[in-house]
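Colleague: sequence first, then the predicted structure, then my questions.
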Amino acid sequence: MDSANLTARGVLAVAVTWVDNSGVTRVKAVPVGMLANAVAHGIGVSPTFDRFVFDDSVTGGPIGDLRLKPDVGKLAVLAAQPGWAWAPGVRYDQEGVVHPGDARGLLMRVVNQVAEQDLSARAAFEIEWCVSKGEGDEFVPACSGPAYGMTRLTELSGYLHDVLDALATQGIHVEQIHPEYAAGQYELSIAHQEPVTAADHLVLVRETIRAITLNHGLRATFAPKVVAGGVGNGCHVHLSVWRDSKNLMGGGDGTFGLTADGASFIGGILSRLPALLAIGAPSVGSYLRLVPSSWAGAFQSWGLENREAALRFITAGSPNVEVKCFDGAANPYLALAALLVAGSAGVTEGATLPEPVDVDPATLADSVPLPSHLGAAVEAFEAEPTLLAAFGTELVDAITTVRKSEISILGDLTPEEIVERSRWSY
């Protein structure tokens, strides 16, 4: 969409976003008249943002400059923010090469690498968030009905209507929306797409929900833990792997209809789950959510329609695997890149799957728990050569520095203090 068309639609400026290594969506914006210049030459952005922590503390220096270029092919006029449009961006160096620390650029590269194996993927997210009517930073649930109750939908039906209307106007296909378990919590599922678009849509959906919530005088949070001791916000990933237009997670003669490569793809992810948590459950607060017997997937296991397994296999419709242990603090571009790297490595290795689990893994003596704190996940990530090689030295260093900085900030605090410090960062 060119500047003249945007101006005709009342758009004055375009917000260009990227997601940093702490999972926070950052932005630079340009007036519509400068959009063509931004596409051609980029918007100046400091590489320091690679080392921003959730609380905006900075772990890197101010030297250097990157160029943030909007992907106008994904541009959307924002229904909830009159006069604004949005586009995801990729950061480039001064020579026009994709910055090695750019998460969206990494995902684009990984998708191309997976294609060299004659593989492609489809991905979708389930997005959970909590809505507050409290003053300032206080969290007060904006609805009071029972979990999954129609009462909750009725209480905020106008709000949810506006969320759905805005997303539809922006071209986002919503498959389901409902009240969730935690106080003031809702969940929305969007249709599967190729991986880069799936991550773009997650960013757009979250920022649309945030804007609609503010328009209703409320506040939304996607943080993995909103109330200490309560149920947190997951951000489950649904993923399937394809070859020659055929879904490799169905139509085979393996367990639950898996093909050999489909099983190996899941096996590659399952075997690397401890390391993957440093990307998909990337905050200290993530491990307040990732506890047994809470539908969070706290054990390194898989099973058919098992909501306690970290990997829930689904056969209804288009078969796929749901990664339940990831949450709302994750950078979606990093999360999908890491899953694709792990899964495609599993195909290369001919990885096999253990027996599926059909009970709560917490009831089994031989179940393997996933890391119970961020430090253990970071250690597993630093010891996983496949992920390290794919992400590259610069990005790995930035990610681990940010994780260790968060641990130093929050690691010795009580659950209540951790939640208070991080609730509104996401």
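Modeller: All right, it came through fine.
Colleague: contacts, neighbours, all on C-alpha from now
Modeller: OK.
Colleague: what residues does S294 make contact with?
Modeller: V231, E308 (Cα atoms under 8 Å, 6 or more residues apart in numbering).
Colleague: repeat for the one 5 residues further on
Modeller: With contact taken as Cα under 8 Å, 6+ apart, F299 is in contact with P292, E308, A309, A310, P361, A362, S367, V368, P369, L370.
Colleague: against Q170, how distant is the second one?
Modeller: This points to E308. Going from E308 to Q170 by Cα to Cα, to the nearest Å gives 34 Å.
Colleague: quick one, which of the two is more surrounded?
Modeller: E308 (26 against 19; other Cα atoms under 10 Å).
Colleague: I'd say the more buried one and S293 touch.
Modeller: Yes. Between E308 and S293 there is a contact at 6.5 Å, judged by Cα atoms under 8 Å.
Colleague: anything in contact with each of the two?
Modeller: Shared contacts of E308 and S293, defined by Cα under 8 Å, 6+ apart, are found at D360.
Colleague: chain neighbours aside, what residue packs nearest to F54?
Modeller: In space, and not counting its chain neighbours, F54 is closest to S22: 5.4 Å by Cα to Cα, 6 or more residues apart in numbering.
Colleague: do L6 as well
Modeller: That would be V32: by Cα to Cα, 6+ apart, it lies 7.3 Å from L6.
Colleague: from what I can see the one you found touches V11, true?
Modeller: Yes. V32 is in contact with V11 according to Cα under 8 Å; the separation is 7.1 Å.
Colleague: pick out whichever of those two has more residues nearby.
Modeller: Between V32 and V11, counted using other Cα under 10 Å, V32 has the larger neighbour count: 23 against 20.
Colleague: in addition, the following structure is provided for comparison:
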Amino acid sequence: MDTTLEALRNLVQTHPAIDNHAHNILTAANALNYSQYPLELLTTEARGSAIEVARTTLPHYRAVRQLAGFFECEAQWEAVKKARDAWVQRDYVGLVKKCLEGTHQLLLDDLLTEKDVEPILWHDQFTAASSRQIIRIEAIASRILKTLKPETKADLQTRWNQFQRMFTLTIQSSIQSSKIVGFKSVIGYRTGLEVDVDIKQKDPDRCSFAQLMDDIDPERIANKPFNDWLVVHTVELLQGSRKPIQFHTGLGDSDLILTKANPAHLQPLIARYADVDFVLLHASYPHTRDGGYLSCVYPNVYLDLGEVFGMLSRDAEESVIRQSLEVTPMSRLLWSTDGHFHPESFWVANRHFRDALETVLVDYVKRGDYTVLQAMDAAADILFNNSNRLYGLGLPTPTMNKSAASILTMTDTPIKPAVTSARPVLDAMLQSHPDSFIWMQFVDYTATVRVRMFPIREFVKIVQNKRRVGITLAVLSMLQDDYLAPGGSPTGQFYLEPDLSTLCRNAGVASNSATVMTFWRTERGDAMQGCPRTILQDIVTKLKNEFQLTVRFGFEIEVVLLKSSEEDDGSGYHRLTTVHSWSNMTVEIRKALPLLEEIVTTLDSIGLHIEQFHAESSPGQFEFILPHESPLLAVDQLIKARQTINHVVEKHGYRATLYPRPYPKGAGTASHAHFSISPVTNETSFLAGILEHFPAVVAFSLSQEISYSRVAAGIWSGGEWVAWGTQNRETPIRQIAPGHWEMKSLDGLANMYIAMAALMAAGYLGMTSKMPLNMKDCTDDPSTLTPEQRSSLGITTTIPKTLEQSLSALEANDPLQRLLGPEFVRNYCRVKRAERAKFAAMGESERVNFLVDRY
């Protein structure tokens, strides 16, 4: 069995789904009212006598067999209905619960009908997250029209004025509501999708809106100028709101004008209102390719893959997915059932979609078009992540994202779903090395990597939730030598939750083991404030959800290789190479080549692929460059790579140190970070926020007093002034390309999760306030400029020169504190001051040895 494909199949079938377009379910009293709500609607849009014919379609035959298995009855339509009737009468709530399994949240258009259905809140008992509402604008217009009844024709203009005012206020109020996450138009059903984008600029007398008021049927508004006005006016109000509007496109009942349901008709509207997001419902079938094309060329268009699943044959359903993947970016595809009235409509749609998606993704993996991980990401994005981001739902990413569910079957109790690499690694270890060990790791506020080790069978219990790993809260105040900072307490504990996506074999060390990074959880299992990985994850999620911003990091690992010695001025270490210079191949560097190549090949053996490596400027200093990755993964890999480098060099009796300035007269050692955002639309506000809050960010990126030995001019370490410059290595922020920068005021003593979270938080603050970028591109070393020249560039602030200065800047920065967590910031500052006092009391040699031994 191919375990990687099994992991993909399992993810597709089990990953929680956000149903981004659905309708309310019938009350129990109406669930068997088949004359009004035919059960055949599960597989057809036909009505009336056409339903009889629809019972001979492939979708109907397939659904009968599937529902027969669901209800455990004979595979005949009447037998299915009889078994269903019994279940509805016996336990309707239980039936609904069964049908909604796997649905994490519902986004409900509750204006499909005003009777016979349950309210939105009723549905919340079946989903992990509370349902949210989608507002149907034509239904709002209909409700308003019914309240306006003029006595004479002369009142029509007054009525039109009243309608405009009431409709506008209703939409504006809905935009402000946290319960309402989007809007919807069924203009495709009424007068077609060819909306006149200039309708509001036309002469009211020629459009005769006032006169139309007397002729419009409030029950079914089907006047083209009026319908076009509703859409255009709503879209105008939505500008800047970040709430999308859905359009019924393609497939529908006989009330639909099929020739006018092609989403291509919406292109002028989409192009005109580029800052409003449009969702094309129902896969635009049979115009799926047109919908996919619009989603490809317009960044504000999303293609919903709803309703068709259950309504089409198996081949057609798979074809819809293949067509949608032809050109549509994966970030633009959404999932929905269009479930309505009968709960089985949700069950059938979900089953058909997951089966079709599994078939298509597995096929593309086998053909080599996707890797397994890319296919897993695609499934998770379509089912959950894209809707979470588009509608601003703010839901935490499911822990089973990229799941290899039921990772181990070695015991009677199945393990809860976990993430990608876990199954192959754990399975292999259990089969070949059942006596192996797992190191559960976390990084504290001193950037010390703390480790708990478990026999692998005990680790299985942790993953199965059979036991928990409690850690004393004292770690929030603990220094490197385990002493508590003043104010710290040994009372209380938190719990480590393994992030199985990080599970990786230990290499270069004499240990049959693997490491896994962890999240910190409270007693109740909630995310704990102050968990470094959670802080980073949360701010990256906010950037994604609120600004549709994708962030990537890339790190440069600089280390100085040392030989252990009690000589060399009592430092305890001396240089591995002395004949040394930047990007040079000296005689001593050639002697070190076998060691350097062993480092790279060892990293490669565990999936950490170094892009390049070379000699840096300081004696014994080398740099290894990691590829760009998503933020949490990038920092996880940085920690793992550093550990592996040390494992390899320690085998040969050496030490690889991150110490910022081993030799006062030599170049310093940094941990430069590349960071990029996409799209680059708001890059100026993002950069402006980083520069505005930079003195406070430095409290995390230059986290020890020795770190500030690199805040100096002329040594290519970022200089002394808060500034930015294109390819300027004497500014702390070097711009490399639009939306791509390097942070230079950063070293290996920082907790990189927190440092990068603070950097991203500063960018986020700039975007939320739409901060202008008043600082200009600096092409020189700012320290060589006159005060007037710096002022003309907007360079007015120096980088803190001491740890105390940066901590004070952080404590004075309320917006950054609120974003990162005030309690966390207080703990962090307390630890850093205690750490500073400890090192100040040491002699120079003792301090250097202490830090080199640990970093």
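Modeller: Received the coordinates, thanks. Predicted model, so just to flag it, every value in this text is computed and none were measured.
Colleague: TM between them?
Modeller: For this chain pair, the superposition-based TM-score is 0.91 by TM-score structural alignment, normalised by the length of structure 1; 409 aligned residues with a Cα RMSD of 1.9 Å.
Colleague: make CSV from the contacts of F299 of structure 1 and add secondary structure and distance to P88 of structure 1 to it.
Modeller: CSV is the format used below for those (DSSP: H, G, I helix; E, B strand; the rest coil; distance: Cα to Cα, whole Å):
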residue, secondary structure, distance to P88 of structure 1
P292, coil, 36
E308, coil, 34
A309, strand, 33
A310, strand, 30
P361, helix, 39
A362, helix, 40
S367, coil, 40
V368, coil, 38
P369, strand, 36
L370, coil, 33
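Colleague: mapped onto structure 2, which of the residues you listed hold?
Modeller: Using both residues aligned by TM-score structural alignment, their matches' Cα atoms under 8 Å, structure 2 keeps these contacts from those: A309, A310, P361, A362, V368, P369, L370.
Colleague: the counterpart of T386 of structure 1 in structure 2: neighbour count?
Modeller: Aligned by TM-score structural alignment, T386 of structure 1 pairs with P815 of structure 2. Using other Cα under 10 Å, P815 of structure 2 has 15 other residues around it.
Colleague: now the helices for the stretch 51-200 of structure 1?
Modeller: In the stretch 51-200 of structure 1, the segments counted as helices under DSSP state H, counting those that start in this stretch are 103-115, 150-155, 157-169, 195-215.
Colleague: how much space between S185 of structure 2 and E326 of structure 2?
Modeller: Distance from S185 of structure 2 to E326 of structure 2, by Cα to Cα: 27 Å.
Colleague: neighbour count: these two, which is higher?
Modeller: Each of S185 of structure 2 and E326 has its neighbours counted (other Cα under 10 Å); S185 has more, 22 against 12.
Colleague: quick one, what contacts the aligned residue in structure 2 for T169 of structure 1?
Modeller: Following TM-score structural alignment, the counterpart assigned to T169 of structure 1 within structure 2 is S605. Contacts for S605 of structure 2 were tallied using Cα under 8 Å, 6+ apart; they are A507.
Colleague: sorry, back to before: and the kept ones among the contacts of F299 of structure 1, which of them are buried?
Modeller: If you count burial by 16 or more other Cα atoms under 10 Å, the buried members of the kept ones among the contacts of F299 of structure 1 come out as A309, A310, P361, A362, P369, L370.
Colleague: of these, which is the nearest to A85 of structure 1?
Modeller: A310 (36.7 Å; Cα to Cα).
Colleague: and N682 of structure 2, how far from G554 of structure 2?
Modeller: From N682 of structure 2 to G554 of structure 2 the distance is 21 Å (Cα to Cα).
Colleague: which one's more surrounded, these two?
Modeller: A count of neighbours by other Cα under 10 Å puts G554 above the other of N682 of structure 2 and G554, at 22 against 17.
Colleague: can you pull the contacts of the equivalent of that one over in structure 1?
Modeller: Matched by TM-score structural alignment, G554 of structure 2 corresponds to A124 in structure 1. By Cα under 8 Å, 6+ apart, the contact list for A124 of structure 1 reads S189, I190, A191, H192, Q193, A198, V237, H238, L239.
Colleague: in strands, which of the residues you listed appear?
Modeller: S189, I190, V237, H238, L239 (DSSP state E).
Colleague: closest one of the residues you listed to I63 of structure 1?
Modeller: Within those, the smallest distance to I63 of structure 1 is 35.9 Å, found for V237 (Cα to Cα).
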